[in-house]
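[1] Have a look at this prediction, sequence included:
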Amino acid sequence: MAACISFTATRDRCFRFTFSNAGLKSATTDLGDGTIMHWWAPKAPKDSKPNLLLLHGFGANAMWQWNDVLSPLTRRFNVYVPDLVFFGDSHTTRPERSEAFQAQCVAALLLAHGLHTTSVVGISYGGFVAYSLAAQFPELVEKVVLCCAGVCLEDKDLDEGMFQVKTVDEAVDILLPQTPEKLRQLVQIAFAMPVKAIPTCFLNDYINIAFGGPCIIFLSPSQLSFYLKIR
């Protein structure tokens, strides 16, 4: 039987067209320490425009997060959109798994391309990375915008959270779903008005493309404990 069309891969191709049409190019940079960073960068950056770095949240790659707002931003900024390590085409052989390490990789990527100042927008997990980037490298960051990032969460806030799990494995099963049932559970948690009926073939297709192969959790157990109220 012939393979079915992959809706996820098709949407990826559409996103690539959108990014390219907005004046960005796909590129990878070897940071020289076992880390490869992929990003979308301007084909022809303009000195008259300020720089803007967009950091995605938990997901397959940066395109899925920023596609809908890319065009209006590129009209006013030189926009740079990296895949964070372990997402998209960015990866490392180093053992670190923290937002501080993610920020260090982003900083190294910026400096490797001669970018010495930029504003940063981080959403969700990307907000934690943006916060860490500004804290560690204040000379690189002009302005910071954090979207849906609980960088100031305290234990009392986590006690009232909607995503309460008991173990790291339980968190991984939901955040990196390997079955349609777990992906449906993630959709119910992540969306205010989740779609009630999603065909299983669509879910399997997304899992195979977005989470195909061995899953690598990018947070240590202690960090997951803080973010997700694992006791």
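    Sure, I can see it.
[2] contacts and neighbour counts: CA atoms only from here.
    Will do.
[3] in the chain, which spans are strands?
    Counting by DSSP state E, one finds strands in the chain at the ranges 24-30, 35-42, 51-55, 78-82, 91-92, 118-123, 141-147.
[4] would CSV of these with mean neighbour count and distance to residue 198 be doable?
    Conversion of the strands of the chain to CSV gives the following (neighbours: other Cα atoms under 10 Å; distance: least, Cα to Cα, whole Å):
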stretch, mean neighbour count, distance to residue 198
strand 24-30, 16, 31
strand 35-42, 21, 31
strand 51-55, 24, 28
strand 78-82, 24, 30
strand 91-92, 16, 31
strand 118-123, 22, 26
strand 141-147, 17, 27
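[5] will you turn those into CSV that also has distance to residue 70?
    Supplementary listing: these in CSV, determined by distance: least, Cα to Cα, whole Å:
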stretch, distance to residue 70
strand 24-30, 10
strand 35-42, 11
strand 51-55, 10
strand 78-82, 8
strand 91-92, 24
strand 118-123, 12
strand 141-147, 16
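[6] Which residue ranges of this protein form helices?
    7-21, 62-66, 70-74, 99-112, 125-136, 155-159, 168-175, 180-190, 200-210, 221-228 (DSSP state H).
[7] The structure to be compared is supplied as follows:
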Amino acid sequence: MLTASETLGRVVISATNAWRRAVLRRHGLRRRTIHLPDSETDIVCWMPKDVERTCNQKPSLLLLHGFGSNGTESWASHVSSLSRHFALFIPDLLFFGSSTTSRLERSELFQAHCIHMAILSLGVNQSFVMGHSYGGFVAYRLAHLYPQFVTKLIIVASGIMMDCHNNDYALRKTGANSVYDILAPTSVPALKQTLELVLNGTPKIPDFVLKAMLKRSSCGAD
């Protein structure tokens, strides 16, 4: 049986995600699962309710989220401004959110290939692409593999100037044994350290909410 704090944490996370989904719907987007031809891969993506009509009125913009997040979490707060000028496509990358595959590939090349197939299946042959953090690597591979598809490329905070010393600093600051422990924390103290690195400050989030965040991440829920 869940404790009161665990229940409250789940309620907070659930309410926050419901609010984000409502924001996307309010700006004319709908959530759809795209089944790829390999029959093993499903890409979940937010897109305009009428893709053809919206893409005839505005240029397409594909938004790719970073590591440990999903499309809804990463981009909900930006939809209001971006949707005025672009037809938005906001997928969950594979292994994050609700997109799934039974194939064994795990590279950003595979991510780019699957996202490209998914968006093409909607009748969208060209798009601006913006990737944040890990999504920037996928965006780069999209431009590399499919230059005719990517009309403009924006890479945000993807650490393109990183070297081994950046990882050394992060390990010293957090006391973690490996970068994996920072990217995929499994305890509340570790998650706090990760958020402190990401947010450049001590996160003011109650422990019961952080516990719910860890539980949600381990289940792959959106």
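    Yep, it's here. Because the structure is predicted, anything quoted here is derived from the model rather than measured.
[8] Overlay the chains and give the TM-score.
    The TM-score (TM-score structural alignment, normalised by the length of structure 2) is 0.86; 207 aligned residues with a Cα RMSD of 2.1 Å.
[9] which one of the helices of structure 1 has the most crowded surroundings?
    Of these, the one with the most neighbours on average (mean count of other Cα atoms under 10 Å) is helix 125-136, at a mean of 23.
[10] okay, stretch 59-78 of structure 2 sits on what stretch of structure 1?
    Residues 50-69 of structure 1 are where stretch 59-78 of structure 2 aligns, with TM-score structural alignment as the criterion.
[11] what residues does that stretch touch?
    Outside of stretch 50-69 of structure 1, the residues within contact range by Cα atoms under 8 Å, 6 or more residues apart in numbering are 12, 15-16, 18-19, 76-84, 87-89, 117-127, 129-130, 210-211.
[12] Relative to the whole chain's centre, how far out is it?
    Relative to the centre of its chain, stretch 50-69 of structure 1 is centred 7 Å away, using Cα atoms, centre = their mean, to the nearest Å.
[13] and residue 20 of structure 2, what pairs with it in structure 1?
    Residue 20 of structure 2 maps onto residue 15 of structure 1 when the alignment is built from TM-score structural alignment.
[14] before we move on, what about residue 170 of structure 2?
    In the superposition onto structure 1, residue 170 of structure 2 corresponds to residue 163 when matched by TM-score structural alignment.
[15] Wait, that match touches residue 188, no?
    No - Residue 163 of structure 1 is not in contact with residue 188 according to Cα atoms under 8 Å; the separation is 10.9 Å.
[16] rewinding a little: turn the helices of structure 1 into TSV, including distance to residue 32 of structure 1.
    Rendered in TSV, the data for these read as follows (distance: least, Cα to Cα, whole Å):
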stretch	distance to residue 32 of structure 1
helix 7-21	27
helix 62-66	22
helix 70-74	30
helix 99-112	10
helix 125-136	20
helix 155-159	38
helix 168-175	30
helix 180-190	36
helix 200-210	26
helix 221-228	27
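[17] Ok, which of these comes nearest residue 48 of structure 1?
    Proximity to residue 48 of structure 1 (Cα to Cα) singles out helix 70-74 among the helices of structure 1, at 12.5 Å.
[18] residues touching residue 79 of structure 2, list them.
    With the criterion set at Cα under 8 Å, 6+ apart, residue 79 of structure 2 makes contact with 23, 24, 27.
[19] correct me, but the last one touches residue 83?
    Read that as residue 27 of structure 2. Yes - at 6.9 Å, residue 27 of structure 2 counts as touching residue 83 under the criterion of Cα under 8 Å.
[20] give me the number of residues near residue 139 of structure 1?
    Neighbours of residue 139 of structure 1 under the rule other Cα atoms under 10 Å: 12.
[21] Quick check: the match of residue 170 of structure 2 vs residue 187 of structure 1, distance?
    Per Cα to Cα, to the nearest Å, residue 163 of structure 1 is found 12 Å from residue 187 of structure 1.
[22] cool, and residue 159 of structure 1?
    Looking at residue 159 of structure 1 against residue 187 of structure 1, where the rule is Cα to Cα, the gap reads 22 Å.
[23] Residue 56 of structure 1 too?
    When Cα to Cα is applied, the distance between residue 56 of structure 1 and residue 187 of structure 1 equals 18 Å.
[24] Next: residue 64 of structure 1.
    Separation of residue 64 of structure 1 from residue 187 of structure 1 (Cα to Cα) stands at 15 Å.
[25] Also residue 114 of structure 1?
    With distances defined as Cα to Cα, the gap from residue 114 of structure 1 to residue 187 of structure 1 amounts to 39 Å.
[26] Trace residue 156 of structure 2 over to structure 1, please.
    In structure 1, residue 156 of structure 2 lines up with residue 147, judged by TM-score structural alignment.
[27] so who does the closest residue to its match other than its chain neighbours touch?
    Taking Cα to Cα, 6 or more residues apart in numbering as the measure, residue 147 of structure 1 lies nearest to residue 123, with 4.5 Å between them; neighbours along the chain are not counted. Going by Cα under 8 Å, 6+ apart, residue 123 of structure 1 touches 55, 56, 57, 146, 147, 148, 149.
[28] Mind filtering the residues you listed down to those shared with structure 2?
    Retained in structure 2 by both residues aligned by TM-score structural alignment, their matches' Cα atoms under 8 Å are the following of the contacts of residue 123 of structure 1: 55, 56, 57, 146, 147, 148, 149.
[29] of those, closest to residue 27 of structure 1?
    residue 55 (16.0 Å).
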